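*Asks:* Sequence and computational prediction follow.
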Amino acid sequence: MSILYRLGTRDSALAMVQARRVKTLLEKICYDDKIRFEIVPLKTIGDVQTQVPLWQIPGEGFFTKELDTALTEKSVDFVVHSYKDLGFTRPSNFCLAAVSRREYPYDILLLRTESAQALLKGQWQNKEFIIGTSSPRRTLVDSPFLEKYFSLKNPAIKVTTKNLRGNVPSRLRKLLSGDYDATIMALAGLERLALNDQEALPSLEALTYLVLPLSECPPAPAQGALAIECRSEEKDKNSDLFKLLTQLNDRLARFEIGKEKEIFHAYGGGCHLPLGVYAKSFDDFYLINSRGVVDGKTVLQRDIFPTYQVIEKRDPSPLFVGLPQEKGKHLLSQYQTRAIVLDRLLEKRPIVDAKVTSIGNKIFYITSSYCLLALEQSNFYNGDEIWSAGVKTMFSLFKRGYWVHGSASLMGESELVELSSSMFLSLFKGKHLPCYFFSHSKAQTSLGKIVPCYEHKIVPTTLIDHDLSNVKIFYWTSFTQYKIYKEHFPEIIDNPESFHACGLGKTFKRMREAGVMVTPFFSIEDFLERFQLS
């Protein structure tokens, strides 16, 4: 006798894609040909009432209530949700059987290419830049960041938002028709459509994009993941259905999203709370990045757990910060309660004959402001995709007239590895584009070809008068810097009392691989704020 399991889902194009994907995965892991799965599409109030912002619709569960009813009444056996649509508290008769692997948690700004060019040329003066969205978080977190960014070339610009609801294709068509200057969407949803229902997307030929940096624009909790729920009785009796569903569970995504949901709930956690929360595990740490507005007050929480090495905050010894004199001198006056020693050993000297041999579309990854000279003096940039290593470099590039498509501002190169495989992003310029990595002469990357833009040179006189004898706390800006200092000051660097710190990206990875006990920080500023005397 055959067994039929009914999968409940919203009937939107994206939700149907997600449901078909889950159905396909279940069919692959189910070896019993007598078991079948059927998708049951359901229309929710959130799908019907698209003319008003969600926050104006009374009650909660705009995209879940009808699915909850169907599951309770047993007209379906399990349901698939976009996990970000689910509240923190769920009915006691439901069980979260699985959380899917998380994909592309980013927000993405989509706009017409002509609008991007006008922004680059400083032509968006004294008028509004209207972003279509119904999300309070995108209104109060993403939009202020974009206003700050665009104002570098357009000082009088005012970024505002206007209600935009509906399914993904209809929102894109409204953008293309000029109803809005831009829209912000979840990259994960666009990716699923690009992979599974590309015909549903209108032509993207007239558009370009900016993947918003996770460090500045954290997503909604659980953005990018699916939640699969069944009735609790299935878990209680450890049914065949429950055992099948749990095989789709991603333990890491479940852990990270659990942290996000806890923090969101602690702030009040209503479905319209304008708060982004992002948790990410790496090595044996995990980070929390939260931004938003709660009860009229700005929320900014950036933490990394756990911290294995603890240095007494009131230790009066100087701090070493691996910035050169010209880039770090502002820190000497900004943080006056503790001595700061900057990098006087190494000079970064430009290499101006950078070469790129590929023709056609390319991707440029700019790791530092020291690479800007090589980019500007070259003649091989032709409107190619540009990505930056951090937000500061992203701002510098935009100010110089380059459209930046995204910034690996939180986790560094590992973010680019993930984004480089995006089907949706490939619809703009093509797949498998050659990547050029603008960095220093000894840099390493798995992404493509290194374009050496500067080299590290030792200042001979510094070897004599660079006093590190009292320094016990070091913040390294690159693994190369650490290695050179270790070579010339081994007794100080190898001191068992030394505390080593760095950012979250490749420097951290390479130092851990080299066996260095290093503690990661979001930024130099976060490091200094921790160790300054109160």
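*Replies:* Here it is on my side, so go on. Quick caveat, the model's predicted, so the values are computed rather than measured.
*Asks:* CA only for contacts and neighbour counts going forward, please
*Replies:* OK.
*Asks:* Where do the helices of the stretch 51-200 of the chain begin and end?
*Replies:* 65-72, 113-120, 136-137, 143-150, 168-176, 187-196 (DSSP state H, counting those that start in this stretch).
*Asks:* list the contacts for L109?
*Replies:* Applying CA atoms under 8 Å, 6 or more residues apart in numbering, we find L109 in contact with A182, T183, I184, M185, Y209, L210, V211, L212.
*Asks:* For Y104, state which of these is nearest.
*Replies:* V211 (10.0 Å; CA to CA).
*Asks:* what number of residues lie near the closest one?
*Replies:* 23 (other CA atoms under 10 Å).
*Asks:* before we move on, the earlier item: can you lay out the contacts of L109 as a markdown table showing distance to L96?
*Replies:* A markdown table is the format used below for the contacts of L109 (distance: CA to CA, whole Å):
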| residue | distance to L96 |
| --- | --- |
| A182 | 36 |
| T183 | 32 |
| I184 | 29 |
| M185 | 26 |
| Y209 | 35 |
| L210 | 34 |
| V211 | 30 |
| L212 | 30 |
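*Asks:* Selecting buried members of those residues in ChimeraX, what would you type?
*Replies:* Of those, the buried ones can be selected in ChimeraX as follows, counting by 16 or more other CA atoms under 10 Å:
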select :182,183,184,185,209,210,211,212
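*Asks:* and here's the other structure:
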Amino acid sequence: MADQILIKIGTRGSPLALWQAEHVAALLERRNPNVKTELVVIKTKGDKILDVPLAKVGGKGLFVKEIEESLLDGRTDMAVHSMKDVPSEFPPGLCLAAIMEREDPRDALICSRAKGLLDLPPNAKIGTSSLRRSAQLLALMPDLQIEPLRGNIGTRLDKLTSLNLDAIVLAAAGVKRMAMDDKVSEYIPEETVLPAVGQGAMGIEIREDDPVAGPLARALNHEPTQVIVTGERAFLKRLDGGCQVPVAAHGRLKGDFLQLTGVIAGVDGTPIFRDSVSGKKEDAKELGVKLAEKLLNAGGKAVLDELLDH
């Protein structure tokens, strides 16, 4: 019998992060009978600061930096992240080994009384700390009152009642993974609110030169998702966008062709610039950059410059 291999997986401690890490652990053990996994829970800066909207905390990698440090110092062998939390640059010595098959990338609306977005009352109070979500919602319904909302899914659901909100917006993927989809009033179409870059996809980060974790992680890569998310991330990297700016991008694969749609918006939803590009899937990175340039030239640059000056 082959020697047993222990793989330590770094993860945040939220119920969703643990679900994601356990999902990867189960896949690794099922595919490799000689692999045993152990979860290592790490508290990140983003987990510690819960009373401030993400856009105001600033900096990239709020939910990954401490986990990356555990990879670099050998406490862990793999890290499982939500791709929308992963910065476009990796620390020297680390790399992304796999992007796993994507769950539903849309946003989910959970209402206290209304049936959906268009059924909300005038001046409805909506909970979200995402500038991307609030800007696109305000572009559609300028009278909405946006209330800051942080914490894990359970905490946010509790706040729907405790803060007397009309609705909250969450990532559909997280709601589905937590088996809470019965609470969803409406899945917001991408035409209405474009998802975050990488939303719904999970990534596995490793040390670049790890001869054991490398092949194990790469075997979990889902090529269609990788192509799409690569294009979306190239768009974000060109814009240099973190949590502080209302930008969004979403890709779709049609055969060998990738279509990418992107948004740059002002914080209050005006102005808002939206456009699409398409091309061969092997040119995913170039397409992401092309889309970013298109939106910057259309007026997006002035919006981002103003936001980053504040």
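*Replies:* Done, it's in. Quick caveat, the model's predicted, so the values are computed rather than measured.
*Asks:* Strands of the stretch 251-400 of the first structure, residue ranges please.
*Replies:* 275-282, 285-294, 297-305, 319-324, 340-343, 346-350, 363-366, 385-388 (DSSP state E, counting those that start in this stretch).
*Asks:* The fifth one maps to which residues in the second structure?
*Replies:* Okay, so that is strand 340-343 of the first structure. Counting by TM-score structural alignment, strand 340-343 of the first structure falls onto no part of the second structure.
*Asks:* tell me which residues of that strand are tucked away?
*Replies:* In strand 340-343 of the first structure, counting by 16+ other CA under 10 Å, buried: I340, V341, L342, D343.
*Asks:* Could you give the separation of it from the chain centroid?
*Replies:* Put simply, strand 340-343 of the first structure sits 31 Å off its chain's centre (CA atoms, centre = their mean, to the nearest Å).
*Asks:* how many other residues sit next to the residue nearest to F150 of the first structure when sequence neighbours are not counted?
*Replies:* The shortest distance from F150 of the first structure to any non-neighbouring residue, by CA to CA, 6 or more residues apart in numbering, is to L119 (6.7 Å). Neighbour count of L119 of the first structure, defined by other CA under 10 Å: 22.
*Asks:* Can you tell me how far L119 of the first structure is from E147 of the first structure?
*Replies:* According to CA to CA, to the nearest Å, L119 of the first structure stands 11 Å off from E147 of the first structure.
*Asks:* ditto for L109 of the first structure
*Replies:* Distance from L109 of the first structure to E147 of the first structure, by CA to CA: 13 Å.
*Asks:* what do you get for C95 of the first structure?
*Replies:* Using CA to CA, one obtains 42 Å as the distance from C95 of the first structure to E147 of the first structure.
*Asks:* Please identify the nearest residue in space to G61 of the second structure, excluding sequence neighbours.
*Replies:* P87 (5.6 Å).
*Asks:* Please give me every residue in contact with the one you found.
*Replies:* By CA under 8 Å, 6+ apart, the contact set of P87 of the second structure is K60, G61, G242.
*Asks:* my guess is the second one meets D85, correct?
*Replies:* Yes: between G61 of the second structure and D85 a contact is recorded at 6.5 Å, counting by CA atoms under 8 Å.
*Asks:* if we can go back for a sec, would JSON lines of the strands of the stretch 251-400 of the first structure with distance to S75 of the first structure be doable?
*Replies:* Formatted as JSON lines, the strands of the stretch 251-400 of the first structure follow (distance: least, CA to CA, whole Å):
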{"stretch": "strand 275-282", "distance to S75 of the first structure": "34"}
{"stretch": "strand 285-294", "distance to S75 of the first structure": "39"}
{"stretch": "strand 297-305", "distance to S75 of the first structure": "42"}
{"stretch": "strand 319-324", "distance to S75 of the first structure": "62"}
{"stretch": "strand 340-343", "distance to S75 of the first structure": "66"}
{"stretch": "strand 346-350", "distance to S75 of the first structure": "67"}
{"stretch": "strand 363-366", "distance to S75 of the first structure": "50"}
{"stretch": "strand 385-388", "distance to S75 of the first structure": "48"}
